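**Q** Output the structure for:
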Amino acid sequence: MSAPRWADLIDEEEKVSPLSVNSKLADSLIQSYETKVVGGTIAARLLIFVPERCSKEDFGGKGDGKTSNTEAFRKAIDELSKFATDGGAQLIVPPGKWLTGPFNLTSKFTLYIHQDAVILVSQDEAEWDLIPPLPSYGIGRDNPGPRFISFIFGTNLTDVVITGGNGTIDGQGQLWWTKFRQGQMKNTRPYLIEIMFSDHIQISNLTLINSPSWNVHPVYSSFVVIKGLTILAPVDSPNTDGIDPDSCSNTRIEDCFIVSGDDCIAVKSGWDEYGIAFGKPTKHLIIRNLTCISPDSAVIALGSEMSGGIQDVRAENIAAISSESGLRIKTAIGRGAYVKDVFVRGMTLQTMKYTFWITGDYGSHPDDHYDPKALPVIQGINVKDVVAKNVTIAGKLAGIDGDTFNGICISNVAIELSEQAKQLEWNCSNIKGVSSQVSPQPCALLPDKNIYCPFPTDTLPVDKIQFQTCAAATTMH
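**A** The predicted structure follows:
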């Protein structure tokens, strides 16, 4: 069995592997898997020849759903980190229920969760370190001060894969949600997966359920591919965003199914004066083949924390049912920065409150030190080819007095209103744009100009990254 290339970054002139295999070992890439079997189960597997073999069981792991495996995970990853200079290593979580506290990843590393494996997230706060707030947020998102480290965490990494045969990570979030609702949380709840200041990251083919808060949070990173995730949380669970690309460049999200208590995709880039000072935008973002259910939130939200800027977002083939809004832009006085060059095509929506919802009055400031003169620029929002049924309000588009949201283009959109539809089908103020072939007819601020809204035809660098699927056997043949 030949070893797969996990990713190939294809340039016009050359083809290189972002795994960045050390050149001195280029001739020793494995032609077959090197494995160690413990009780008939492959516990760890290396991608290239290395002097030692490591397995999950070597570090005392026990998949009975009761025994804590926190030290086993941490020791295993620490040991496998020694192979980063030799091309990297892979840790397989075998079948079983693996209870563990949070752990940090290492560079040139693959975490593979077997299809019959469930990782159970510890509810013991004593196992969770506190880390500083994100610099672009200034404070913790739930509460001021430190925040709990994310369950799977990494910073300053390169060439990391978190994948599986649709294996499961269960955040066991109910305890966290209850404490949050009752005001018992002194620090911001942990996210399920957070990767910071990193590049060439793949998160794929997993089921994530019941996260304490946000599920997947790449932040200050580049060349991130998120593919084939199933993300599930009760629709009344607080802040269980699906995927939050945050101050990232060249990110691709595709083939995901999300049921959430908050936005399915929330695009962010920092909060008020902290995001403005940090100044790192989210740009070159692809979202495609997304299915969303979120009765109280958006299918795709831009903001509200967007103070580093958001630019060049391309979303297509989006489906949603029983969700609050299809495309949502949330901003406010004090946010500053911009949301511009947003392109959406091919949305199929069923049972929505809003098809489109853009507002400049979203409050929620980190503190009282934001600049009231920092007005956001909302410009170049292009949406076309939308079918929406059983909708209460076709669109609410409201800019800010003295800060008109410009360049809004909506074309080829058919909206069927529900029996409970509002008498005012479109509610518009402080916006400027055009429409074409939109039913019901938009407000006067979006006059019909008989045009077809644009969608980019160029290829972003992140779309040239091609990942192959990995399969893990459970026995030696």
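
**Q** Every contact and neighbour count from this point should use C-alpha atoms.
**A** OK.

**Q** what about T168, neighbour count?
**A** The number of residues packed near T168 is 23, by other CA atoms under 10 Å.

**Q** Report the separation between it and I265.
**A** Noted for T168: a distance of 20 Å to I265, by CA to CA, to the nearest Å.

**Q** Tell me where the stretch 101-250 of the chain has strands.
**A** 103-104, 109-113, 117-121, 130-131, 147-148, 152-155, 158-164, 167-170, 193-196, 199-209, 216-219, 222-232, 249-259 (DSSP state E, counting those that start in this stretch).

**Q** want to try CSV for those strands, with distance to Q31 as columns?
**A** Shown next, in CSV, are these (distance: least, CA to CA, whole Å):
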stretch, distance to Q31
strand 103-104, 29
strand 109-113, 18
strand 117-121, 27
strand 130-131, 42
strand 147-148, 42
strand 152-155, 30
strand 158-164, 20
strand 167-170, 26
strand 193-196, 31
strand 199-209, 23
strand 216-219, 33
strand 222-232, 26
strand 249-259, 30
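
**Q** roughly how far apart are C292 and V299?
**A** C292 is 6 Å from V299, where distance means CA to CA.

**Q** and those two? which has more neighbours close in?
**A** V299 (32 against 26).

**Q** report the longest helix in the chain, please.
**A** Assignment by DSSP state H gives helix 70-80 as the longest helix of the chain.

**Q** Before we compare anything, build this one as well:
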Amino acid sequence: MYKKLIGLTAFVLIIKVAQAQFTQLPVIPATVYNVNDYGAVADNKTVNTRAIQKALDAAKATGGTVLIPAGDYLCGPLNLYSKTNLQIAKGATLRLRNDMDGFPAANGRYLNFINVAKATDIKISGGGTIDGQGEVWWKATEAKSLTLRRPQMLYMEGAQRVEISGVTFLNPPNTHISLKNALDVYIHDIVIQAPTTSHNTDGINISAKNCTIEHCTINTGDDNIAINFGNKEQAENDPEVKNIVVKDCAFGYGHGLSIGSFTSGHLNNLLVSNCTFDGTTSAIRIKTARGRGGVLSNVTYEGITIKNSRYPIFISEYYPHEPKTPQEDVATAIGDHNPVYKNISLKNITVTNSQEALIIWGIPESPVQHIRLENVKISAKNGAQIYNVTNAEFINSSIEAASGEKLRVYRAGVTGLN
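**A** Here you go, the predicted structure:
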């Protein structure tokens, strides 16, 4: 075993994470299109796909608000266009039909419930509910009877100026909210909920530039939030994901706030602040692997409380599995898509009643670079593991382990922790 603790007096970690957020909110014309005027019936029996799509098509020409008034509306896949606000009023529920026979499909998957493609000025708002009625899809997944991919609840690709607010999202067949290659996104004051046993029901799956997510409550069967950036053609100086803020959110069960596992598009500037994690399998989670990695830099977590988590802080360049011991893996030639993690800051973080204190595990040829932990207090069953890390600096921090070694180190420079 190669083990060393080196002084880092010359190492000063400076992370400049902008208080980045959307630069412009969507602009929606004042016209209102009430779906009832287009024949929608709120009885949870009538399939209203055609009527609601007529309202959306009418709004396509001029823009405006498509109103789902109070009531229970059963519906199939919909297309949403630029300059449109889909408003789910308080007391309204928009439900995805839960019969798979004849469910529309294309390109190897069932169509998403609400689909947005290359649109600008998009809003999903109101105090109502969108229910994916996903149980039938989860059971079919368990039975391995599906031949196509399940629909996502809300899918946007190439959208610009997006706001999602006020709505409760429930039980999707697949991901609740997915935004790919988005620009200027504001998600706030929403609730996302699916059973812990539901399959692949990520809360928010996102790649974006200029995004704020705040005041959200997320409990789900997979990642609470997943930040993915897998465009292998993206240049490092033009990262696929940059300027993201996640703040004042409450995460319950789920797999935590994850970065990866696809990171080849590069990420720069992420701030996660004033969030709570209670019962998440993991909380702060960064994951990727050789062949799907990219540069991840300037990432800050601050003011975080983590309770009852198995892996509260999990940073790994192996996915889905680490070797049994760090000695088992040896450096390989640095490939085009090896992961690079650098300039990561964790500040004012409290971890209690967790199984693993801390895991930071780089690959030998591309160790984790420059990670700073300040005022981090961890209480867990097992101690910390820090493997293949160039500079790990602890300041006013502590790790309490109920059993075994408090700290295991391999090919890592660690200071400030006894």
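
**Q** quick revisit: remind me what the helix or strand following the longest helix of structure 1 packs against, helices and strands.
**A** Next along the chain after helix 70-80 of structure 1, taking DSSP states H and E as the criterion, comes strand 89-93. The contact analysis (3 or more CA pairs under 8 Å, 6 or more residues apart in numbering; DSSP states H and E) places strand 89-93 of structure 1 against strand 41-48, helix 70-80, strand 109-113.

**Q** packing partners for the first one?
**A** Spelled out, that is strand 41-48 of structure 1. Going by 3+ CA pairs under 8 Å, 6+ apart, strand 41-48 of structure 1 lies up against strand 29-38, strand 89-93.

**Q** Dump the ones you listed to a markdown table, plus distance to L232 of structure 1 and mean neighbour count.
**A** Converted to a markdown table, these look like this (distance: least, CA to CA, whole Å; neighbours: other CA atoms under 10 Å):
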| stretch | distance to L232 of structure 1 | mean neighbour count |
| --- | --- | --- |
| strand 29-38 | 32 | 15 |
| strand 89-93 | 21 | 26 |
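
**Q** Distance to G63 of structure 1 for those - can I get that in CSV?
**A** Shown next, in CSV, are these (distance: least, CA to CA, whole Å):
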stretch, distance to G63 of structure 1
strand 29-38, 13
strand 89-93, 9
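
**Q** Quick one: closest of these to R189 of structure 1.
**A** strand 89-93 (25.1 Å; CA to CA).

**Q** what's that closest one aligned against in structure 2?
**A** Aligned by TM-score structural alignment, strand 89-93 of structure 1 falls on residues 64-68 of structure 2.

**Q** before we move on, the earlier item: dump the helices and strands packed on strand 89-93 of structure 1 to CSV, plus distance to D401 of structure 1 and mean neighbour count.
**A** Listed next are those as CSV, based on distance: least, CA to CA, whole Å; neighbours: other CA under 10 Å:
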stretch, distance to D401 of structure 1, mean neighbour count
strand 41-48, 58, 24
helix 70-80, 53, 20
strand 109-113, 50, 26
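
**Q** From N298 of structure 2, how far off is the aligned partner of V377 of structure 1 in structure 2?
**A** Aligning on TM-score structural alignment places V377 of structure 1 opposite V340 in structure 2. V340 of structure 2 sits 12 Å away from N298 of structure 2, going by CA to CA.

**Q** measure the closest residue to V37 of structure 1 other than its chain neighbours to N104 of structure 1 for me?
**A** Spatial nearest neighbour of V37 of structure 1, chain neighbours left out: A43 (6.6 Å); criterion: CA to CA, 6 or more residues apart in numbering. Distance, A43 of structure 1 to N104 of structure 1, using CA to CA: 19 Å.

**Q** tell me how far stretch 221-236 of structure 2 is from the chain's mean position?
**A** 8 Å (CA atoms, centre = their mean, to the nearest Å).

**Q** Next, the buried residues of that stretch.
**A** Neighbour-count burial for stretch 221-236 of structure 2, with 16 or more other CA atoms under 10 Å as criterion, is recorded at G221, D222, D223, N224, I225, A226, I227, N228, F229, G230, N231, K232.

**Q** Show me what the fourth one aligns to in structure 1.
**A** With TM-score structural alignment defining the correspondence, N224 of structure 2 maps onto C264 in structure 1.

**Q** If we ignore the residues flanking it in sequence, what's nearest that match?
**A** Closest to C264 of structure 1 by CA to CA, 6+ apart is G242, at 4.6 Å.

**Q** Mind checking the strands of the stretch 101-250 of structure 1 for the one nearest to K97 of structure 1?
**A** strand 117-121 (4.8 Å).

**Q** corresponding residues in structure 2 for the closest one?
**A** Counting by TM-score structural alignment, strand 117-121 of structure 1 corresponds to residues 92-96.

**Q** same question, stretch 223-243 of structure 1
**A** With TM-score structural alignment as the criterion, stretch 223-243 of structure 1 aligns to 184-204.

**Q** Could you do stretch 174-187 of structure 1 as well?
**A** Counting by TM-score structural alignment, stretch 174-187 of structure 1 corresponds to 135-148 in structure 2.

**Q** re earlier: for the match of strand 89-93 of structure 1, report the contacting residues that lie outside it.
**A** If you take CA atoms under 8 Å, 6 or more residues apart in numbering as the criterion, stretch 64-68 of structure 2 is touched by 28-36, 55-56, 59, 83-89, 92, 94.
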